[in-house]
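K.L.:
return atomic coordinates for the entry below.
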Amino acid sequence: MAERTALQNRLDRATSGLETPVAVVDLAAFDANAAALSVLAAGKPIRVASKSVRVRALLERALARPGWSGVLAYTLPEAIWLVRSGVTDDVLVAYPCVDRTAIAELAADPRLAAAIAIMVDDLAHLDLVDAVVAPDRRPDVRVCLELDAAWRPAGPLHIGVRRSPVHSAAQAGALAARLVKRPGFRLVGMMAYEAQIAGLGDAPPGQALLGRGIRLMQSRSLPELLRRRMAAVRAVREHVDLEFVNGGGTGSVAATAADPAVTEIAAGSGLLGPTLFDGYRSWQPTPAAFFALSVVRRPSPKIATVLGGGWIASGPTGPSRQPTPWLPEGLSFRGEEGAGEVQTPLTGAAAGNLRPGDRVWFRHAKAGELCEHVNEVHLVDGDTAAPTPTYRGEGYAFLG
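P.N.:
From the prediction side, this is the model:
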């Protein structure tokens, strides 16, 4: 309680001259999280997942730290922008690209072609690139083969996200054999993102039975993936000498780093510590990102209403995707209203003490999505805050 109150007082002091809504990142917590993730990675480099940050200055801050190298981008236009703006010269685009304009730009610039690798899991992805720029009219396009890391324990049962159709080692080897024969492309890496482990907390608050089920699933899924990923890497290496094998996420850094088949880890959410990562037993990041809204009315002695609040995270709809009123401690949503588009009534022990003009600090459920709501975040260092633009503030909404 005292620690949370001290944090609230510090954030209030640092942003006292700013109007709400205001978003902040506590640099001390950000740096501590970056250091902790490096320790968990046990010497393997961490590629920062930009979708979970979406602030150039923070990407640069992470990359300046020991143990962090390269960016895992979410679109090719974003990757091009990051290279051209000098953030990095090593970008892996995490999802396949069908943006013909961006492909043409990549193919027209040898510097971009040397710095960026695009994701593929189907020969159709190569066909599209060739349709934009013929192989003999461009530098080789660097590509990364994605292996489906989901668990398929029996029949049609699929536990994990739906990403690549390439699931078995044989499929990976067969695709690699065809990729290396295609002129105008260079297969440089593999990726396998174990979402059912890295992106699923094994100790969801207040759901003990669900947590036991998740832990049981993960205890079966991880050994199967380790065997299959190793076999797939071997099958692909029969055709090409890979530069990297990427795996993991914030929720599985230590487990993925222990896999000898993996050469680098991906992580991003752990830098900011959103609420979805409060439900992990292995490691919980220190909350580093917050946004404040102002109390504007008191509909009753036990309710305080803030302006705005409906900053809902992507994914399956439900309470876990709502922001969490964090400071002052002891606030909650009204079940029939939740986090509203233009106003959010709050109840709880602390609500009765709030008055119009007071601030409530929230945490977002996911990391980078906070930045889609603001043009700048304020980087808090002690009792001071300095603004820096988000992607949105620089005029970019790469998936908007």
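
K.L.:
going by C-alpha atoms from here, please, whenever you check contacts or count neighbours.
P.N.:
Fine.

K.L.:
and the residue located most distally from the centre of the chain, how far from residue 354?
P.N.:
Centroid-distance maximum for the chain: residue 301 at 39.6 Å, with C-alpha atoms, centre = their mean. Remark: distance between residue 301 and residue 354 (C-alpha to C-alpha, to the nearest Å) = 10 Å.

K.L.:
how about this one, so we can line them up?
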Amino acid sequence: MDDRQRYDRATAALEPPFAILDLEAFHANAAALVRRAGGKPIRVATKSIRSRPLLERVLAMDGFAGLMAFTLPEALWLVEQGFGDILVAYPTADRHALAELAGSAEAAGRITLSVDSADQLAFMDHALAGVHPRHEIRISIDIDAGFVAFNGKFRAGALRSPIRDAEQAADLAADIAKRPGYRVTGLMAYEAQIAGVGDAPQTGAAYARLIRFMQNLSARELILRRGRIVNAVRQFADLEFVNGGGTGSIERTVREKAITEVAAGSGLFHPRLFDFYSRFTGRPAALFALPVVRRPSPTTVTVLGGGYLASGAPGPSRLPQPYLPAGLRYTPDEGAGEVQTPLLGQPAEDLRVGDRVWFRHAKAGEMCERFDTLHLVEGDTLTESVPTYRGEGKTFL
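P.N.:
I've put the predicted structure just below:
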């Protein structure tokens, strides 16, 4: 029985649109991430999962420890649900959430905030001026891990922190150490140009070689710079963790002595964008089904909805992939639509009104913003249905 038959049989009682998680693929992907981490713990990126029961399931597996959240309100809610050791990987300007954090001994002990400038600390001081008693806030310094060459004329990597070198990091750590109410406990540096850029793109061998060349240079530069930064910050803080990497760079990042843990999440679902890496191969685990509702021509079918585009630079790579039956493609003038999506290709000839087309999202957790439930499939059986964040009434971004 092929995957399409399994999924159709397992979900026969459901009415699409809906989303599923193939548990066998999910657990295989988790085991592969742990192998690649080489014994260093993996902090789970919640933005790539966005389902509380699934986060609990992952943290129960050997090799995973702690969460990397994307907003402070999300982290506060996760603490209420019993989670601990949560790194908020992005700075916050949420005054109400900051007051709640500083006013709760439990939350302040479990959550670490990311900071990359004194301006953010000044904002927090102002936001917390009326909070009494005010509990100490744990701080992680976020470091720019981007690759810069040709005297700054070339850059690869996400535009995150302004902190790039050891002196800048030490100055910020010293500033934080002097301020009452804060304590530096961690450091993170996300190398997006390695972890988030596939080195085996469909655009051709020449471009792939350029990507690999850049990534090799970046990895060599970063191992030295990150090591110097960690040593400099340790002069002012007792670091509990140094976080780096992502699904696409785990085996590289863990080689660094300075790194104590890596982050990953997308690799558990293995969305479409992660097909284009030469260093690892995952199994598609998260999919969504849309029903065929029209047949405009003998070689075209139209499904309901489908415009679930991924964030990032716009382009075809951000579209969901028509996955099963294999061989379907978008029309060039409509693409993935808000309320309907026409699909072309030989398989369209055999599809009828009411049949399902299975899609993969380009990214991981963003799919869960569209669905309130993930239906868990083992073999050809639906074993459980769990809520996403949306299903629990939570939309943090």
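
K.L.:
sorry, back to before: now do the contacts for the residue farthest from the centre of the first structure.
P.N.:
Contact partners of residue 301 of the first structure, counting by C-alpha atoms under 8 Å, 6 or more residues apart in numbering, are residue 352.

K.L.:
how about it, what's its match in the second structure?
P.N.:
Using TM-score structural alignment, the equivalent of residue 301 of the first structure in the second structure is residue 298.

K.L.:
where do the strands sit along the stretch 201-350 of the second structure?
P.N.:
Using DSSP state E, counting those that start in this stretch, the strands of the stretch 201-350 of the second structure run over 241-244, 261-264, 286-297, 300-304, 321-324, 329-330, 340-344.

K.L.:
from those strands, which stretch is densest packed?
P.N.:
With neighbours taken as mean count of other C-alpha atoms under 10 Å, the strands of the stretch 201-350 of the second structure reach their highest mean count in strand 261-264, at a mean of 26.

K.L.:
other residues contacting that one?
P.N.:
Contacting residues not belonging to strand 261-264 of the second structure are listed as 33, 37, 40-45, 68, 241-247, 250, 253-254 [C-alpha under 8 Å, 6+ apart].

K.L.:
give me the neighbour count for residue 318 of the first structure.
P.N.:
For residue 318 of the first structure, the count of nearby residues is 9 (other C-alpha atoms under 10 Å).

K.L.:
residue 330 of the second structure versus the alignment partner in the second structure of it, what's the distance?
P.N.:
In the second structure, residue 318 of the first structure lines up with residue 315, judged by TM-score structural alignment. As for residue 315 of the second structure, its distance to residue 330 of the second structure is 13 Å (criterion: C-alpha to C-alpha).

K.L.:
overlap of the contact sets of the two?
P.N.:
Between them, residue 315 of the second structure and residue 330 share no contacting residue under C-alpha under 8 Å, 6+ apart.

K.L.:
residues in contact with residue 114 of the first structure?
P.N.:
For residue 114 of the first structure, the contact set (C-alpha under 8 Å, 6+ apart) comprises 141-142.

K.L.:
where's the alignment partner in the second structure of it, which helix or strand?
P.N.:
If you follow residue 114 of the first structure across to the second structure using TM-score structural alignment, you land on residue 109. Using DSSP states H and E, residue 109 of the second structure sits in helix 105-110.

K.L.:
nearest residue to residue 281 of the second structure in space, please, no chain neighbours.
P.N.:
Leaving out its chain neighbours, the residue that sits closest to residue 281 of the second structure by C-alpha to C-alpha, 6 or more residues apart in numbering is residue 275, at 7.1 Å.

K.L.:
for the one you found, grab the count of nearby residues.
P.N.:
Neighbourhood size, residue 275 of the second structure [other C-alpha under 10 Å]: 19.

K.L.:
residue 177 of the second structure now?
P.N.:
Using other C-alpha under 10 Å, residue 177 of the second structure is surrounded by 15 other residues.

K.L.:
in the stretch 1-150 of the second structure, which spans are helices?
P.N.:
Taking DSSP state H, counting those that start in this stretch as the test, the helices found in the stretch 1-150 of the second structure are 3-10, 23-37, 52-59, 72-80, 95-102, 105-110, 118-127.

K.L.:
could I get those as TSV with distance to residue 359 of the second structure?
P.N.:
Listed next are the helices of the stretch 1-150 of the second structure as TSV, based on distance: least, C-alpha to C-alpha, whole Å:
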stretch	distance to residue 359 of the second structure
helix 3-10	11
helix 23-37	16
helix 52-59	20
helix 72-80	28
helix 95-102	36
helix 105-110	37
helix 118-127	41
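
K.L.:
for residue 347 of the second structure, which of those helices is the nearest?
P.N.:
Judged by C-alpha to C-alpha, the one of those that comes nearest to residue 347 of the second structure is helix 3-10, at 12.8 Å.

K.L.:
let me have the strands of the stretch 201-350 of the second structure in TSV, adding distance to residue 24 of the second structure as columns.
P.N.:
Formatted as TSV, the strands of the stretch 201-350 of the second structure follow (distance: least, C-alpha to C-alpha, whole Å):
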stretch	distance to residue 24 of the second structure
strand 241-244	28
strand 261-264	19
strand 286-297	11
strand 300-304	27
strand 321-324	18
strand 329-330	27
strand 340-344	29
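
K.L.:
and those: which comes nearest residue 397 of the second structure?
P.N.:
Comparison of the strands of the stretch 201-350 of the second structure against residue 397 of the second structure by C-alpha to C-alpha identifies strand 261-264 as nearest, at 19.6 Å.

K.L.:
residue in the first structure matching the residue nearest to residue 281 of the second structure?
P.N.:
In the first structure, residue 275 of the second structure lands on residue 278 (TM-score structural alignment).

K.L.:
which one of the helices of the stretch 1-150 of the second structure has the most crowded surroundings?
P.N.:
Mean neighbour count (mean count of other C-alpha under 10 Å) peaks for helix 72-80 among these, with a mean of 21.

K.L.:
in the first structure, what stretch matches that one?
P.N.:
Mapped onto the first structure using TM-score structural alignment, helix 72-80 of the second structure spans residues 76-84.

K.L.:
can you tell me the mean distance of the matching stretch from the second structure after alignment?
P.N.:
Superposed on the second structure, stretch 76-84 of the first structure shows a mean distance of 0.5 Å to its aligned residues (mean C-alpha distance after the TM-score superposition for the first structure).
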